[in-house]
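K.L.:
quick one, what's the 3D model for this:
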Amino acid sequence: MDTARIQVKAGDGGNGCISFRREKYVPYGGPDGGDGGNGGNVLFVATLGMSTLIDLRHNPRQVAENGGHGIGKRRDGADGADCVVKVPAGTIIRNLDTAEVLADLTEPDETVVVARGGIGGKGNACFKSSIFQAPRVAEKGEPGEEREISLEVKLIADIGLVGYPNAGKSTLLARTSAATPKIAAYPFTTLRPNLGVVRINREQNFVIADIPGLIEGAHKGAGLGHRFLRHIERTKMLIHVIDLSATDGRDPIQDYEQLNLELGHYNELLTKLPQIIALNKIDMPDAEANLERVQKYFGNRKVFPISAVTGEGVNPLMHQAYRSLQYLETRARKEAETAIVFEQELPSEPRARFELAETQDGFVVSGEEPRRAVLMTHMENEQALILLYRKLKKMGVINALERAGAVEGDTIQIDEFEFTYSPRSIQSR
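P.N.:
Next comes the predicted model:
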């Protein structure tokens, strides 16, 4: 199970407390309401040893703990516990509403926050000042983020083995690594991708993936290819295994061309991956008749006649694969370093804190900071509305409305809340 759809809900922030100190012989104790605790986050962690998303299929809703509410004597609420979700390394996380990729967890123990917990509201003790000595106002906790996400696992391998069913990919994987895939003399023996580690020597090794056999129409779902083509996208290069013995009357050259067409139909980038050509089954009687014709087809391009069963020609193939990987990784590092330097040289544009959009009745204010200020305000509390006005003025929202031509009585909408605008106050509707 390498795909799943789940809902995640971060914890809500706790409410701030309105409280006043009440003690004998202390007639004017003043405000002492504590702050609310922060809500817990929902985190995803790439974990070694996991290969499927079956646990999330049975638990499609992941919820973090809410923050505790503040109480008197300046005691703050407890922060909510995080919800930690373990997923296989190689998991891509997308927001279902926007199709945005939230994270691509390729490294073990790599962690990402997919839903942030709400901030706890401030208690009335925070609003005390020389001119506001008895504030009867506190903030509500900010709601935690909630979203629906999709998960997709793609194997992390350096090299992918591709080829028609029964071309000998599983036999080659078993020959070159300690993997034990199912091997039989009929097509579609491999029903799921298999990984193996190829050791050139003690310190030189790479990971190779046996992708289940692809056939014509695989990009449309024919055979097993549509389910497993995604795993090839992770690889740095491919070893294209061709059945030189022409099993079932197939032509090796046509097999090669058709499989490359399927890769291109699924994702054009797959056709740009470097390929090493392995002409398998040279130990079979019919292979010799095809070898010269196939070598002539590839011209000056280096090909590797091999027998995955006997091991003939396999070592040169694996050594070439390792050398090619080293070259590709070195080139990728240089390109990444160049890109980092280029990004550092580009001037960064200041990000706007909010945006205004004029409507028929007034204006719509969008932005994370104004939205948070509104969500954390008790609308039925007059003092809270005064504080909200001060926050919006400090953010520059009030001045921006004046410059945009807002007049008294206009409707101002922030998130789901609407207000009647006045240059000196805000009145909730």
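
K.L.:
please count neighbours and contacts with C-alpha atoms only from this point.
P.N.:
Will do.

K.L.:
if we ignore the residues flanking it in sequence, what's nearest Ala174?
P.N.:
Distance criterion C-alpha to C-alpha, 6 or more residues apart in numbering; nearest residue to Ala174, sequence neighbours excluded, is Thr180 at 5.7 Å.

K.L.:
neighbours around the one you found, how many?
P.N.:
When neighbours are defined as other C-alpha atoms under 10 Å, Thr180 has 14 of them.

K.L.:
are we agreed that it is in a helix?
P.N.:
No. Applying DSSP: H, G, I helix; E, B strand; the rest coil, one finds Thr180 to be coil, outside a helix.

K.L.:
quick one: it and Thr171, what's the gap?
P.N.:
9 Å (C-alpha to C-alpha, to the nearest Å).

K.L.:
all strands for the stretch 51-200 of the chain, in order.
P.N.:
61-63, 83-88, 91-95, 101-105, 111-115, 146-153, 159-162, 194-199 (DSSP state E, counting those that start in this stretch).

K.L.:
kindly compare burial across the ones you listed and name the winner.
P.N.:
Mean neighbour counts were taken over the strands of the stretch 51-200 of the chain using mean count of other C-alpha atoms under 10 Å, and the top value, a mean of 26, falls to strand 159-162.

K.L.:
now do the helices in the stretch 101-250 of the chain.
P.N.:
Here the stretch 101-250 of the chain has its helices, by DSSP state H, counting those that start in this stretch, at 169-176, 225-232.

K.L.:
what packs against the first one?
P.N.:
Translated: helix 169-176. If you count contacts as 3 or more C-alpha pairs under 8 Å, 6 or more residues apart in numbering; DSSP states H and E, helix 169-176 packs onto strand 194-199, strand 205-210.

K.L.:
what comes up buried for it?
P.N.:
169-176 (16 or more other C-alpha atoms under 10 Å).

K.L.:
now the residues you listed in CSV, with distance to Arg74?
P.N.:
Shown next, in CSV, are the buried residues of helix 169-176 (distance: C-alpha to C-alpha, whole Å):
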residue, distance to Arg74
Lys169, 67
Ser170, 66
Thr171, 69
Leu172, 68
Leu173, 65
Ala174, 66
Arg175, 68
Thr176, 66
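
K.L.:
next up, for comparison:
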Amino acid sequence: MFVDRTKIYVKGGDGGNGIVAFRREKYVPLGGPDGGDGGRGGDVILKVDQGLRTLLDFRYQQHIRADRGDHGKGSSKHGKGASDTVVKVPPGTQVRDAETEALLADLTEEGETFVVAKGGRGGRGNSRFASSADKAPKYAEKGEPGEERWVWLELKVIADVGLVGFPNAGKSTFLSRVSAARPKVADYPFTTLAPNLGVVDVEGADPFVIADIPGLITGAHQGVGLGHDFLRHVERTRLLVHIVDAAGVDGRDPVDDYHQINDELRLYDERLSRLTQVVAANKTDLPQAEDGLNRLRRELGEDNVFPISAATGAGVRELLYRVSALLAELPQESQMTEDVAVFTPGPDEEETVRIERENDTFTLHGPRLEKLVAMTDFDNEDAVKRFQRLFRLWGHEDALKDAGAKNGDTVRIRDVEFTFWQEQDDE
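P.N.:
Got it, this is the predicted structure:
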């Protein structure tokens, strides 16, 4: 089963917790803090494997989580970091954020990797908080949560040449004729429901990869007849071979068919209509093909139309030599033009806090503040005091007051709620 688009949830491993511990040895009556740090959580990494051709496996493994790091130990022993979780994907896989649709990665080369969800860092043990003012801190950090997100995986077949044309034009028969691929061939529309790849290796020319793109119909650019699912696979190709039924077996007009397919390509992506295109007038072994072939030649020029019969093989070799020669002249770069979204929050973005109010409840959102909450052990009184001190130092208490918060109101950050209370200034 060919699957070329699927949605998955990924989560990096949480960091291990730091630990509160003190040195306890004979003859060392004043042993200081020696709690170790937690280990780093594992990353979720996507890696290209040339042996894969579909995203089918993700239909059965939709949630992918990396392991968390080990917790710290006494004697300043740090927890072990977790191993990364490496997930194999086929070449041509694009990764998009499910919420924003931003393109995060475009994975095409064997062994290419992308960290789709980073693991959290380990929490610091109490030995890391010792200072001249607090020589025996009784608190430590919890591990940082790993990144989590929903992403779309989209597969765009990578091939040098794409076969396009209406259903039943003979694309699958042509592919089986020129390569070792054995696509399903039958005399009814939409025989091909998934792209088929084949390697063309003709004597006297460099081999190339060719993809049979499922037949397009009018309205494909709007998604009609699975149009979007089919058209995305054309985007990677450097050259198109347009198979036209010159005999008009299904009562179609070959010249109209040629223009309709090109209209669909242009409406889906203007760049596709500018790709180098070779027109193959197929089914010339049938008597009624002569009129259609002559009309195509008058419309497009005699040198631009190659008469072939995919069923008998007539004219196919000449067409392949022409395609090979054109590929040698075309650049090897990927046809991908969309920018990959690379966002690294700076200090301002990290520290910015957004306040939402609903009656007497104030919800705060902000990367640095939410991370502080996640890594604070609210069951530890000293850790809570540290949180209160930083909350006030970072200006969030004053920001809440400016937003209308009064003593007794509820403040929510992530899944933690507490009561707002600010000492009143003496008049």
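
K.L.:
before we move on, back to that, corresponding residue for the residue nearest to Ala174 of the first structure in the second structure?
P.N.:
For Thr180 of the first structure, the aligned position in the second structure is occupied by Arg182, per TM-score structural alignment.

K.L.:
distance check, that match against Thr192 of the second structure.
P.N.:
Arg182 of the second structure sits 11 Å away from Thr192 of the second structure, taking C-alpha to C-alpha as the criterion.

K.L.:
which one, of the strands of the stretch 51-200 of the first structure, ends up nearest to His219 of the first structure?
P.N.:
Of all the strands of the stretch 51-200 of the first structure, it is strand 159-162 that lies closest to His219 of the first structure, at 13.9 Å by C-alpha to C-alpha.

K.L.:
what is the corresponding segment of the second structure for the closest one?
P.N.:
Counting by TM-score structural alignment, strand 159-162 of the first structure corresponds to 161-164 in the second structure.

K.L.:
and the matching stretch, how far from the first structure on average?
P.N.:
Mean deviation of stretch 161-164 of the second structure relative to the first structure after superposition (mean C-alpha distance after the TM-score superposition for the first structure): 0.7 Å.

K.L.:
ok now that stretch, how far from the chain's centre?
P.N.:
Its chain's average C-alpha position is 25 Å from that of stretch 161-164 of the second structure, according to C-alpha atoms, centre = their mean, to the nearest Å.

K.L.:
count of neighbours near Pro285 of the first structure?
P.N.:
10.

K.L.:
is it true that Phe306 of the second structure lies in a strand?
P.N.:
Yes. Assessed by three-state DSSP, Phe306 of the second structure belongs to a strand.

K.L.:
could I get the helices and strands packed on helix 169-176 of the first structure as TSV with distance to Glu110 of the first structure?
P.N.:
Listed next are those as TSV, based on distance: least, C-alpha to C-alpha, whole Å:
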stretch	distance to Glu110 of the first structure
strand 194-199	21
strand 205-210	19
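
K.L.:
can you say which of those strands is nearest to Ala157 of the first structure?
P.N.:
Nearest to Ala157 of the first structure among these is strand 205-210 (5.1 Å), distances taken as C-alpha to C-alpha.

K.L.:
residue in the second structure matching Leu375 of the first structure?
P.N.:
That one, Leu375 of the first structure, aligns with Ala374 by TM-score structural alignment.

K.L.:
wait, I meant Ala99 of the first structure
P.N.:
So Ala99 of the first structure corresponds to Glu101, using TM-score structural alignment.

K.L.:
equivalent analysis for Lys86 of the first structure, please.
P.N.:
Aligning on TM-score structural alignment places Lys86 of the first structure opposite Lys88 in the second structure.

K.L.:
next, count neighbours for the residue lying closest to its match once chain neighbours are set aside.
P.N.:
Excluding its sequence neighbours, the residue lying closest to Lys88 of the second structure (C-alpha to C-alpha, 6+ apart) is Lys47, at 4.8 Å. Close neighbours of Lys47 of the second structure, defined as other C-alpha under 10 Å, add up to 22.

K.L.:
now do the contacts for the counterpart of Lys47 of the second structure in the first structure.
P.N.:
Using TM-score structural alignment, the partner of Lys47 of the second structure in the first structure is Val45. Contacts for Val45 of the first structure (C-alpha atoms under 8 Å, 6 or more residues apart in numbering) come out as 84-87, 105, 109-112.

K.L.:
for Val45 of the first structure, helix, strand, or coil?
P.N.:
strand.

K.L.:
and the gap between it and Ala81 of the first structure?
P.N.:
Distance of Val45 of the first structure to Ala81 of the first structure, computed by C-alpha to C-alpha: 16 Å.

K.L.:
and Ser130 of the first structure, by the same measure?
P.N.:
Ser130 of the first structure is 37 Å from Ala81 of the first structure, by C-alpha to C-alpha.
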